[in-house]
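Enquirer: Could you work out the structure for the sequence below:
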Amino acid sequence: MNLRIGQGYDVHKLAAGYEFWLGGILIPYELGSVGHSDGDVLIHAICDAILGAACLRDIGYHFPDTDNAYKNIDSKILLQDTLELIKKEGYYINNIDATVCLQKPKVKDYIPKMRDVLAEILEIDKNTLSIKATTTEQLGFVGRREGVEAHAVVLLIKE
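Expert: Below is the predicted model of the structure:
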């Protein structure tokens, strides 16, 4: 059995006039994620963790922001495509642990739905997908509500 650990990180600026997509769901908020795609920082971090674990580079390599095919794309599609990339290499996901860092909005009530949505896309049991949220105690760009960041760690298995 071949085990691979991958770590992912992403950050997006928050601004008025954008939707706030997080973990595959739309969250009502006065600010949204600025990005070439829908700006779903959590999905992007998970994609990078998965791709990194399989030594398949990163999300920007596979889905570059210079390609208009990905302009305003639903990040759930990127996640599905990422899963297909690792399946071709013979990997499957054992578990994911992710953390979202944002001052506002409070997202704890949305986490169960995020887990449902992401687990279905990734074809994993939702009990193998941990999503946590934290603030930065009003420190830094996250604390000033200028941006949102996410971290993810994944364990892949190849038998």
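
Enquirer: From now on I want contacts and neighbour counts done on CA atoms only, so please keep to that.
Expert: Will do.

Enquirer: Which element, helix or strand, includes the residue lying closest to residue 104 once chain neighbours are set aside?
Expert: Using Cα to Cα, 6 or more residues apart in numbering and skipping the chain neighbours, the partner closest in space to residue 104 is residue 145 (6.9 Å). Using DSSP states H and E, residue 145 sits in no helix or strand.

Enquirer: Here is the second sequence; please produce its structure so I can put it next to the first one:
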Amino acid sequence: MRTGLGVDVHRLAEGVAMHCAGLSFPDEPRGLAGHSDGDVAAHAICDALLSAGGLGDLGSNFGTSEPAWAGADGIAFIAETVRRLRAAGWSPVNVSVQVIGERPRMAARRAEAEQVLGEAVGAPVSVSATTTDGLGLTGRGEGVAAIASCLIDDRGTAVR
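Expert: Just a heads-up that it's a prediction; the model follows:
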């Protein structure tokens, strides 16, 4: 068994759709800017899984120099990350991800996010969220961050 840790941060921008934790938030006035859809939760999950498997990180696997990933959604990144992880002989056991920021509000859609992300990972995913009480870039509403941890094993089956 191995553990992994992933962190991602994206700035908030006008005229960008909000995608976070595998979900779309059409009522949000700003979204997460990036080469892809900016889904910090999905990207942090990918980083955690890749690091646990000894496969590098999001940038080395899906960097901005990769035009095929421009505009891709976070679920596509997770699916490809899990494919690469499995090709290396590892399987996700579970993932935990925490979204850090003032927006979007995750509480009402937490179960939906866990379902969508869990299906993409192929193992249970726990989603939580927190604010930073007005402190830092997340507290000032300049961006959103996420931290993820995971457990993987080489037995080929996820524990449920």
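
Enquirer: can you pull out the strands in the first structure?
Expert: In the first structure, the strands defined using DSSP state E lie at 2-15, 21-22, 25-26, 32-33, 91-101, 129-134, 147-158.

Enquirer: With the second structure overlaid, how far apart is the second one on average?
Expert: Taken over the aligned residues, the distance from strand 21-22 of the first structure to the second structure averages 0.4 Å (mean Cα distance after the TM-score superposition for the first structure).

Enquirer: Just tell me the aligned range of that strand in the second structure.
Expert: With TM-score structural alignment applied, strand 21-22 of the first structure matches the range 19-20 in the second structure.

Enquirer: do the same with the last one
Expert: Applying TM-score structural alignment, one finds that strand 147-158 of the first structure aligns to the residue range 143-154 of the second structure.

Enquirer: Tell me the buried residues in that stretch?
Expert: Counting neighbours by 16 or more other Cα atoms under 10 Å, one finds that the buried residues in stretch 143-154 of the second structure are 143, 144, 145, 146, 147, 148, 149, 150, 151, 152, 153, 154.

Enquirer: Over to stretch 59-74 of the second structure?
Expert: So for stretch 59-74 of the second structure, counting by 16+ other Cα under 10 Å, buried means 61, 62, 69, 73, 74.

Enquirer: For residue 108 of the second structure, see how far away the second one is.
Expert: The spacing between residue 62 of the second structure and residue 108 of the second structure, counted by Cα to Cα, to the nearest Å, is 31 Å.

Enquirer: show me the contacts for the spatially most central residue of the first structure.
Expert: Geometric centre of the first structure, nearest residue: residue 43, 1.9 Å, by Cα atoms, centre = their mean. Counting by Cα atoms under 8 Å, 6 or more residues apart in numbering, residue 43 of the first structure makes contact with 22, 23, 24, 75, 76, 79.

Enquirer: Over in the second structure, tell me which residue corresponds to it.
Expert: Per TM-score structural alignment, residue 43 of the first structure is aligned with residue 42.

Enquirer: swap in residue 53 of the first structure?
Expert: Aligned partner of residue 53 of the first structure by TM-score structural alignment: residue 52.

Enquirer: Nearest to residue 125 of the second structure among the buried residues of stretch 143-154 of the second structure?
Expert: Nearest to residue 125 of the second structure, judged by Cα to Cα, of these is residue 150 at 8.9 Å.

Enquirer: show me the contacts for that closest one.
Expert: By Cα under 8 Å, 6+ apart, the contact set of residue 150 of the second structure is 3, 4, 5, 45, 48, 49, 52, 92, 93, 94, 95, 96.

Enquirer: rewinding a little: CSV for the strands of the first structure, including distance to residue 118 of the first structure?
Expert: Formatted as CSV, the strands of the first structure follow (distance: least, Cα to Cα, whole Å):
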stretch, distance to residue 118 of the first structure
strand 2-15, 16
strand 21-22, 11
strand 25-26, 10
strand 32-33, 19
strand 91-101, 10
strand 129-134, 8
strand 147-158, 13
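
Enquirer: winner for burial among those strands?
Expert: Comparing the strands of the first structure by mean neighbour count (mean count of other Cα atoms under 10 Å), strand 32-33 ranks first with a mean of 25.

Enquirer: superposed on the second structure, where does that one end up, distance-wise?
Expert: Strand 32-33 of the first structure sits 0.3 Å off on average (mean Cα distance after the TM-score superposition for the first structure).

Enquirer: Cool, thanks, talk later.
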